[in-house]
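Student: the amino acid sequence is not available; the structure is as follows:
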């Protein structure tokens, strides 16, 4: 009896450790997540497979409950509820697709990989093991996605020890030769440390301070300066005129986050501003579900939700380059990145406003994921965060 209980306990404990280590915010640790399919495949029952999946996902997303509590200035209960709700898609998919049939198992896991990578389940498809492809197969691009998918399928077969040895060898080689993605020429991404005031404090002095930071960063050959999500607050004609006036006489183009209020809610956007004018560069495809994107409001005839442009604007044109913008939450899931990569951009541009994640590893996980994707597709990467 004790042996029957010990094995599930060990498997669940290993799944928790896997999620915790793989998603600790260190890019080179991402391939640790490949242990999850192995644990899932050797589960003695569907019930244990569900517990293994839950342990992995909840450990990987452990910073959510604290972050939500900070964002709403509340106790941990709302964050805990959201944490459990967010895990439900991952757990349901992996539970229903678990099978004791060794021949069917790789195809069932392939279905799980796909379902957790694209909407609707992919909307909360955090901690996806395929993110580690950039560490194991840098510069392989779509071939790397194929190789990683084949590897994940192999890990749920009886030959998983051989696959693990192969992955281990590739991982050691990658660790020995790893380099972070390059910054494109003429670009700079500015990290700010303005906490919750960014995007909320939108007085004239705040804009003047940001403009001064941009001028200091935009010396020499720098032509494009990226500022974090929400940096401009609400995008209005007055804000536009101020920035155009202060950028007059410079070659600088600023790419900064802002909010555009609409009749039904708002858009979370990136604005490109230069001495020639300002324009909406990008509308976020996937705002944070629950806190920003609240589709039930439109069903109830209410307003206030952020709009989700799910499959819109995967790339934008800026300065003769094709740019793949990725805003905040989009960096934690798979499909916005792959959607953009289908169009072969020249540059990845990632911005975020992570002040609410203080004390968690969420921003580090976002940076780690971005670096992995950029290395997989051999793209220069610009990052700008506020903490």
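Tutor: Thanks, I have the structure now. Not measured: the values here are computed from a predicted model.
Student: going by C-alpha atoms from here, please, whenever you check contacts or count neighbours.
Tutor: OK.
Student: strands of this structure, start to end?
Tutor: Taking DSSP state E as the criterion, the chain carries its strands at 187-189, 224-226, 253-261, 265-274, 277-283, 305-306, 316-318, 321-327, 347-353, 381-386.
Student: would you turn these into TSV with mean neighbour count and distance to residue 132?
Tutor: TSV is the format used below for the strands of the chain (neighbours: other CA atoms under 10 Å; distance: least, CA to CA, whole Å):
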stretch	mean neighbour count	distance to residue 132
strand 187-189	22	24
strand 224-226	25	26
strand 253-261	23	28
strand 265-274	23	28
strand 277-283	19	27
strand 305-306	24	30
strand 316-318	14	26
strand 321-327	23	18
strand 347-353	25	18
strand 381-386	24	17
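Student: in a markdown table, list those strands along with distance to residue 359.
Tutor: Formatted as a markdown table, these follow (distance: least, CA to CA, whole Å):
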| stretch | distance to residue 359 |
| --- | --- |
| strand 187-189 | 23 |
| strand 224-226 | 25 |
| strand 253-261 | 24 |
| strand 265-274 | 25 |
| strand 277-283 | 29 |
| strand 305-306 | 26 |
| strand 316-318 | 34 |
| strand 321-327 | 21 |
| strand 347-353 | 14 |
| strand 381-386 | 14 |
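Student: another one to put next to it:
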């Protein structure tokens, strides 16, 4: 086979790998394990870049439509952002690719070692800021499917398998990882819901959080009480990102009054405005108290997090707290909170797991993802992490 046809087939395979593994079905995530093999098989640095771009663009294919929905615009701004977002992924993979040298056994071993080491660097760079800010489609996410309940050992096993996929031993790695995949698919169980907790999904589209009237908040409280009426054992209710709109003392008072006598604790999303922008937060509310529980570590780049506004003195946009509040506590339970975009990248999850949470709470306001699989991918990622660390999970999304 000529190098040209081999390169074309690698690019097609990378597109298929990204498209199928990141379609919102959690059990298909392990298909991403073949991407390191495709990258390693590239015949040149430029082909390695094209393979990386093909995988990333296929995995994040919902972005152009999502941006168009968010800004009520045509697809062109979304297409531009889609390409720009792929830059860090493509650059890292292109720079760290190394040419295959197979003159003799010794050189082949050296090449294998070099590729494995370089891909380890890729894994780390795409998991942490700054490159990890757009580190979507990270193959490590599949660890929860291949090695459920294994925790950090499962993450290490997944990383080892991915590194081996870049070497001449890839057939053995593919067989072993494939075996774990089949076993997991045959015995798969969804993560548990923690006792006395319940997530409430909403279908309020883009109106969620934009109506600040007192009547709107009273209606939301009534919705909560109605939804949990059939579950009298519920003590903690989780609502989606942005449910509360702007968080003010008046809103806090309305919710506290509305929850009086219910015995409920509500976790809901809101926004806290400050002179230089705002914080995307989750708030915990009961009849006795109402406080900010969590400040989002990584808001959506571009639409929410806009650091260039700070650089030129304009202010505005959501603040990124990067490594703040990895674990918070509600009613004596340590929880890892993941808001929307944080479910698609690596370091917020792993940072939280270092602090031994007891529950994962995943929320989002996905009205802008209509006609895409973005919310399904977020849920699949969160479920995979919950299974890896054997943690119960509560999810609440607005669509």
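Tutor: Received, thanks. Keep in mind the model is a prediction, meaning the values are calculated, not measured.
Student: before we move on, the earlier item: for the strands of the first structure, which one sits closest to residue 66 of the first structure?
Tutor: strand 347-353 (15.9 Å; CA to CA).
Student: closest one to residue 338 of the first structure among the strands of the first structure?
Tutor: Evaluated with CA to CA, the strands of the first structure place strand 321-327 nearest to residue 338 of the first structure, the distance being 10.2 Å.
Student: okay, that closest one sits on what stretch of the second structure?
Tutor: Residues 333-339 of the second structure are where strand 321-327 of the first structure lands when matched by TM-score structural alignment.
Student: can you tell me the centre-most residue of the second structure?
Tutor: Closest residue to the average C-alpha location of the second structure: residue 344 at 1.7 Å, with CA atoms, centre = their mean.
Student: against residue 155 of the second structure, how distant is that residue?
Tutor: Note on residue 344 of the second structure: its distance to residue 155 of the second structure, by CA to CA, to the nearest Å, is 16 Å.
Student: excluding chain neighbours, what is closest to the residue in the first structure that residue 224 of the second structure lines up against?
Tutor: Counting by TM-score structural alignment, residue 224 of the second structure corresponds to residue 214 in the first structure. Distances taken as CA to CA, 6 or more residues apart in numbering put residue 225 closest to residue 214 of the first structure, at 6.8 Å, once the chain neighbours are dropped.
Student: what's the spacing between the alignment partner in the second structure of that neighbour and residue 149 of the second structure?
Tutor: When the second structure is aligned by TM-score structural alignment, residue 225 of the first structure is paired with residue 237. Distance from residue 237 of the second structure to residue 149 of the second structure, counting by CA to CA: 26 Å.
Student: next one: residue 297 of the second structure
Tutor: Residue 297 of the second structure is 26 Å from residue 149 of the second structure, where distance means CA to CA.
Student: counting neighbours, go ahead and name the busier of the two.
Tutor: The residue with more neighbours, out of residue 297 of the second structure and residue 149, is residue 297; 23 against 18, by other CA atoms under 10 Å.
Student: now which residue in the first structure aligns to the more buried one?
Tutor: Checking TM-score structural alignment: residue 297 of the second structure goes with residue 285.
Student: got a list of what its match touches?
Tutor: By CA atoms under 8 Å, 6 or more residues apart in numbering, residue 285 of the first structure lies in contact with 308, 309, 310, 311, 312, 313, 330, 336.
Student: burial measure for the last one, as a count.
Tutor: Counted by other CA under 10 Å, the residues lying close to residue 336 of the first structure total 27.
Student: tell me the counterpart of it in the second structure.
Tutor: By TM-score structural alignment, residue 336 of the first structure lines up with residue 348.
Student: swap in the third one?
Tutor: Alignment of residue 310 of the first structure against the second structure is given by TM-score structural alignment, with residue 322 as its counterpart.
Student: neighbours of its match, just the number please.
Tutor: Per other CA under 10 Å, the neighbour tally for residue 322 of the second structure reads 16.
Student: that one: what's its closest spatial neighbour, skipping adjacent residues?
Tutor: residue 297 (4.3 Å).
Student: relative to residue 304 of the second structure, how far out is that neighbour?
Tutor: Residue 297 of the second structure is 12 Å from residue 304 of the second structure, by CA to CA.
Student: check residue 335 of the second structure too.
Tutor: Distance from residue 335 of the second structure to residue 304 of the second structure, by CA to CA: 24 Å.
Student: one more: residue 332 of the second structure?
Tutor: To residue 304 of the second structure, residue 332 of the second structure is 32 Å away according to CA to CA.
Student: so who does the counterpart of residue 182 of the first structure in the second structure touch?
Tutor: Taking TM-score structural alignment, residue 182 of the first structure has residue 192 as its aligned residue in the second structure. Residues near residue 192 of the second structure by CA under 8 Å, 6+ apart: 391, 392, 393.
Student: try 7 Å
Tutor: 392, 393 (CA atoms under 7 Å, 6 or more residues apart in numbering).
Student: likewise residue 201 of the second structure?
Tutor: Taking CA under 7 Å, 6+ apart as the test, what residue 201 of the second structure contacts is 239, 240, 396, 397, 398.
Student: tabulate the residues you listed (JSON lines), appending distance to residue 56 of the second structure.
Tutor: JSON lines is the format used below for the contacts of residue 201 of the second structure (distance: CA to CA, whole Å):
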{"residue": "239", "distance to residue 56 of the second structure": "31"}
{"residue": "240", "distance to residue 56 of the second structure": "28"}
{"residue": "396", "distance to residue 56 of the second structure": "27"}
{"residue": "397", "distance to residue 56 of the second structure": "25"}
{"residue": "398", "distance to residue 56 of the second structure": "26"}
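Student: among those, which one lies nearest to residue 39 of the second structure?
Tutor: Nearest to residue 39 of the second structure, judged by CA to CA, of the contacts of residue 201 of the second structure is residue 397 at 35.0 Å.
Student: which residue lines up with that closest one in the first structure?
Tutor: Match for residue 397 of the second structure (TM-score structural alignment): residue 385.
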